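Peer 1: sharing a model prediction with you, sequence too.
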Amino acid sequence: MRKTYFQSLTSLRVFMILLNLIIVMFYGTIALLTTKYIIQNHIARDFLDEVSYIPHHPMLVFLGSILMFAILSYIIYYRSEHEIVNKKMNIIYNGIEFIVCAMIIYLLYMGYNGIILLVFCDCIYHLKDDKYSKWLLTAMVFVYLFASYDVFSAFVPMTNMQQYMLVYDASIRSMLMIGKNILETCNLLLFIVFIIVYIAQQMQENENITKELSMIHQVNQELRNYAAITEKIGENNERKRLAREIHDTLGHALTGIAAGVDACIAMIDINPAATKKQLQVVSKVVREGIGDVRNSLNKLRPGALEAHGLKGAIEKMIEEFADVSDLEIYLNYQLEQVDFEKTKEDVLFRIIQESITNALRHGGADRIDIDIYQQDDILILKVQDNGVGCKDIQYGFGLKQMSERVAIINGTVMYDGDNGFLTVVKIPIQRGENYGKSIDC
């Protein structure tokens, strides 16, 4: 379809070039032959009395206009055969075409300005997608409207081409006027057809773009649905895995503890020594169960926390976000002497991760400042971005999860969307306690 479109425009341009060549030769020939006719019939004095200014040499008009048109045709042909990618060069070529076109019109005494339509068509053919083309085309429309003898002769002295036709008798003059009108009308019709084909193709391209955008929207919707389904499947699989972990660890331990306690209740009055041994066995089962539960929970922690600790994990996460986006993330970590329990580390890490994701996805931010410090017995985390913010904060899944995580460790969280988006988390900590070790049950 697009190939046929360009072939149609190319064919129309070729017809316009041939027709304009005929018109230029028509006007040049009138100037040349009429001058010869005036000389042969000794009516030069009468002719000069009728014209306001001395005309150019007829050979200059005839050969000059044809030479200028040959240059214009070559430029059009060269641009068709050699695709010019550089936009500035395209503008320069159009400027040259415009100058040559103006010279042809001037040589023909402003009697024919339809050649501007040819240059106009060549411009939109090559610059139809360029943002500067509208200015050049506007200038050409302006020139076309004012490039006439009546307007131009008020500023530049010149002969009227109509005076050449008035030399002949009525029958010849009528034939010349009819030929002139037919040629110029054909040129205008070719121009109109060219514009119709061009506009029709633009409308078709816009329709195709609309269809493609609709298809892209549909594909995106299907991908979102697929992602939602995948997330649900992942959640279900995670639930099943957690259920198996609880069944295999905590469930097994509690079952053994219950059986051991029941045995102790039955033996405590009969055989205290055996009861003591049984309680030792129960104690061992309890400790093993605690160890199994701790191991299961550790498997849920981010791998970066296990490998690098809280600060190292945050720095690694910041580096990963910086590698895949234009975000500038600045970390101010002032907890060098503080050691957390693993639950609090997990919460802080996940909140920072969610805040960065929200700033990138929803806020359109390019800078995030993260501050982590201790004030008295309160650990404070601030995450501030320079995104669009949100005056009416809606608690979606991410913000709800962050609030729930903080509530688990008896902390508070506050959101402010007036100037970018600010998340402030406050978590109580205890002095003098080593939180690097998990708390035993």
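Peer 2: Received, thanks.
Peer 1: rest of the way, CA atoms for contacts and neighbours
Peer 2: OK.
Peer 1: how about Met267: what's its closest non-neighbour residue?
Peer 2: Closest residue in space to Met267, ignoring its immediate chain neighbours: Thr275 at 5.8 Å, by C-alpha to C-alpha, 6 or more residues apart in numbering.
Peer 1: what's near enough to touch the one you found?
Peer 2: Ala263, Cys264, Met267, Ile268 (C-alpha atoms under 8 Å, 6 or more residues apart in numbering).
Peer 1: buried among these? Make that a ChimeraX selection.
Peer 2: The command below creates a ChimeraX selection of those among the contacts of Thr275 that count as buried (16 or more other C-alpha atoms under 10 Å):
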select :264,267
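Peer 1: pick the one among the contacts of Thr275 closest to Tyr5.
Peer 2: Ala263 (92.9 Å; C-alpha to C-alpha).
Peer 1: distance from the chain centre to the strand or helix carrying that closest one, please.
Peer 2: Taking DSSP states H and E as the definition, one finds Ala263 inside helix 252-267. Taking C-alpha atoms, centre = their mean, to the nearest Å, the mean C-alpha location of helix 252-267 is offset from the chain mean by 67 Å.
Peer 1: for it, which residues meet the burial criterion?
Peer 2: Buried positions in helix 252-267, judged by neighbour count with 16+ other C-alpha under 10 Å: Ala253, Leu254, Gly256, Ile257, Gly260, Val261, Cys264, Met267.
Peer 1: structure two is appended below for comparative analysis:
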Amino acid sequence: MESNRNLNYINLFMIFINFAIIVFISQIMTTTLYKISSAFMARDFFDQITVIPWKPENITIVSIGAYIILILLIMLKNKYIDSLKKFQISALLLCEIFLSVAIMTALNMSYNGIMLFIIADLVTNTKDKSNKVIFLVLMIIIYILSVYDFISLKIKMVSFQDFLFYYNANMRSYLMEIKSILSTINIIIFILYMIVSIQAQMRENEKITSLNRKLNLANEKLEVMNVQLKDYAVKIESMAETRERNRLAREIHDTLGHALTGISVGIDACLTTIDMSTEATKKQLNIIADVARQAIKDVRRSVKKLRPDALESSGLEEALNNMISQISKVTKTKVFFNANIKLLKFGHDEEDTIYRIVQEGVTNAIRHGQATEIYINMIRRDKQLNITIRDNGKGCADVKKGFGLRHIEERVKLLNGTAEYNSSDGFLITVNIPIRWGDESD
């Protein structure tokens, strides 16, 4: 911020010093011409020069007017430079060069320091590197060549010294010294501006380098944290699996273990009493049957805890419709569901498998295939339930079975079914499950 403020102050001083020099030279030339005319010294003056000079008022109007337009043009360009296109910036830079040449021409090439001001603005405010290099080279060439001694070899013009013909030797020396001092000040201010600009750029580069180091360090820490997080996730997953295994082990121990122990002991008792008392054996078998029935209830209760909530509160088809409706609401994917399973009844394990297959198929189509349309069909073919899930997603050249697809296969195999995949056109999942429970009417 401080560097930018210093650059603005120096820039304002450059604008002022250039304006002072242009006004000084143009007024010396204009005043001299008027004085020569008033003193009837025109013939002596024309004997000293090789070309007729501009009219006095034209010198002032062109030099000062072009400088004011130049300053306004630079301010306008810098204000809107971020929204300007490359060719527009190039056109504005060409206009700046044209106005600078017009000023130097009006002053008969007695001052070319205006090009330093243009160069300073170009270096600081032009961001496009190609534009900057091209116009910087062009401006430096113009600055080097735009001196009276060189230009006067090709183009006849009146030098600043010729305009001092009217004054005595002391006044001529005094005026030349003022011009020299003003030009030197302009050069010093230009050098100071460039030094401050370079220092500001160096500090900016140091800040960027420092930020890059911090960013790289943060990325390294983030990578380490990601590895740690993955390890932690694996541990958490392992702990969750362990807890679930322990819970299932407890359930089996508390239900089947207890029941099977009682049944085993009861059967042993029956083997002992069957030859001695049929009635006692029947009584014992009834007790064993009660234990077995209670064990079945306990197992069903444990299995229900593993079921999707949707299947607990509604039937299979309603649960599927609700799931599809929810997906359609939260995504832009259209899901078309056609089922002909109303006359079929399923066990809990079959319902769980069908529900999970549809759920996983729809999730894969949206997440991996980026599908916008999904078609789900369920029909009965002989003694098989055929499920197809087809989408219009991007598919894949080689089907790599992740956890989801392997999970579908494992569930289907438990029911003695088959699962197939095809990714030639979108992605297609085909599942066939034997109908175990039969028709509702059976």
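Peer 2: Happy to help now that I have it. It should be emphasised that the depicted structure is a prediction, and the values quoted were computed from it without experimental measurement.
Peer 1: report the TM-score for the pair.
Peer 2: Overlay of the two chains. TM-score (TM-score structural alignment, normalised by the length of the first structure): 0.73; 403 aligned residues with a C-alpha RMSD of 4.5 Å.
Peer 1: post-alignment, the helix holding Ala263 of the first structure versus the second structure, mean distance?
Peer 2: Once fitted to the second structure, helix 252-267 of the first structure is off its aligned match by 0.9 Å on average (mean C-alpha distance after the TM-score superposition for the first structure).
Peer 1: what helices and strands are in contact with the longest helix anywhere in the second structure?
Peer 2: Counting residues, the longest helix in the second structure under DSSP state H turns out to be helix 169-252. If you count contacts as 3 or more C-alpha pairs under 8 Å, 6 or more residues apart in numbering; DSSP states H and E, helix 169-252 of the second structure packs onto helix 2-38, helix 114-125.
Peer 1: now stretch 272-288 of the first structure on the second structure. Mean distance?
Peer 2: After superposition onto the second structure, stretch 272-288 of the first structure sits on average 1.3 Å from its aligned residues (mean C-alpha distance after the TM-score superposition for the first structure).
Peer 1: so that stretch corresponds to what in the second structure?
Peer 2: Mapped onto the second structure using TM-score structural alignment, stretch 272-288 of the first structure covers residues 278-294.
Peer 1: please apply the same query to stretch 405-412 of the first structure.
Peer 2: Counting by TM-score structural alignment, stretch 405-412 of the first structure pairs with residues 411-418 of the second structure.
Peer 1: list the buried ones in that stretch?
Peer 2: Arg411, Val412, Leu415, Gly417, Thr418.
Peer 1: cool, and stretch 377-388 of the first structure?
Peer 2: Leu379, Ile380, Leu381, Lys382, Val383, Gln384, Asp385, Asn386, Gly387, Val388.
Peer 1: just the residues contacting stretch 18-30 of the first structure, thanks.
Peer 2: By C-alpha under 8 Å, 6+ apart, the residues outside stretch 18-30 of the first structure that reach it are 58, 61-63, 65-66, 69, 108, 114-115, 164-165, 180, 183-184, 187.
Peer 1: mark which of those residues are buried, thanks.
Peer 2: 58, 61-63, 65-66, 69, 108, 114-115, 164-165, 183-184, 187.
Peer 1: which of these sits closest to Gln374 of the first structure?
Peer 2: Ile115 (79.9 Å).
Peer 1: quick one on the thing from earlier: between the buried residues of stretch 377-388 of the first structure, which is closest to Phe152 of the first structure?
Peer 2: Val388 (56.4 Å).
Peer 1: so how far is Glu50 of the first structure from that closest one?
Peer 2: Per C-alpha to C-alpha, to the nearest Å, Val388 of the first structure is found 75 Å from Glu50 of the first structure.
Peer 1: now do Thr210 of the first structure
Peer 2: Thr210 of the first structure is 62 Å from Glu50 of the first structure, by C-alpha to C-alpha.
Peer 1: assign a three-state SS to the spatially most distant residue from the centre of the first structure, would you?
Peer 2: Outermost residue of the first structure with respect to the C-alpha centroid, by C-alpha atoms, centre = their mean, is Ile270; its distance is 83.6 Å. At Ile270 of the first structure the chain is in coil, as set by DSSP: H, G, I helix; E, B strand; the rest coil.
Peer 1: residue contacts, it?
Peer 2: Here Ile270 of the first structure is in contact with no residues (criterion: C-alpha under 8 Å, 6+ apart).
Peer 1: for the equivalent of His308 of the first structure over in the second structure, grab the count of nearby residues.
Peer 2: Aligning on TM-score structural alignment places His308 of the first structure opposite Ser314 in the second structure. By other C-alpha atoms under 10 Å, the residues close to Ser314 of the second structure number 12.
Peer 1: how about Val299 of the second structure?
Peer 2: 16.
Peer 1: for it, give its distance to Ile69 of the second structure.
Peer 2: 94 Å.
Peer 1: ok, now Gly262 of the second structure?
Peer 2: According to C-alpha to C-alpha, Gly262 of the second structure and Ile69 of the second structure sit 107 Å apart.
Peer 1: same check on Arg301 of the second structure?
Peer 2: Distance from Arg301 of the second structure to Ile69 of the second structure, by C-alpha to C-alpha: 91 Å.
Peer 1: likewise Met202 of the second structure?
Peer 2: Using C-alpha to C-alpha, Met202 of the second structure is found at 33 Å from Ile69 of the second structure.
Peer 1: repeat for Ile341 of the second structure
Peer 2: Per C-alpha to C-alpha, Ile341 of the second structure is found 85 Å from Ile69 of the second structure.
Peer 1: so how far is stretch 303-319 of the first structure off the chain centroid?
Peer 2: 34 Å.
Peer 1: list the contacts of it.
Peer 2: Ile329, Leu331, Tyr333, Glu345, Asp346, Phe349, Ile352, Gln353.
Peer 1: kindly report the same for stretch 380-393 of the first structure.
Peer 2: Taking C-alpha under 8 Å, 6+ apart as the rule, stretch 380-393 of the first structure contacts 348, 352, 355, 359, 363-374, 416-427.
Peer 1: the same query, at a cut-off of 7 Å, please.
Peer 2: With C-alpha atoms under 7 Å, 6 or more residues apart in numbering as the contact definition, stretch 380-393 of the first structure has outside contacts at 355, 359, 363-374, 417-427.
Peer 1: the second structure: which residue goes with Asp376 of the first structure?
Peer 2: By TM-score structural alignment, Asp376 of the first structure lines up with Arg381 in the second structure.
Peer 1: next one: His252 of the first structure
Peer 2: With TM-score structural alignment defining the correspondence, His252 of the first structure maps onto His258 in the second structure.
Peer 1: could you tell me how far that match is located from Asn246 of the second structure?
Peer 2: For His258 of the second structure, the distance to Asn246 of the second structure - C-alpha to C-alpha - is 17 Å.
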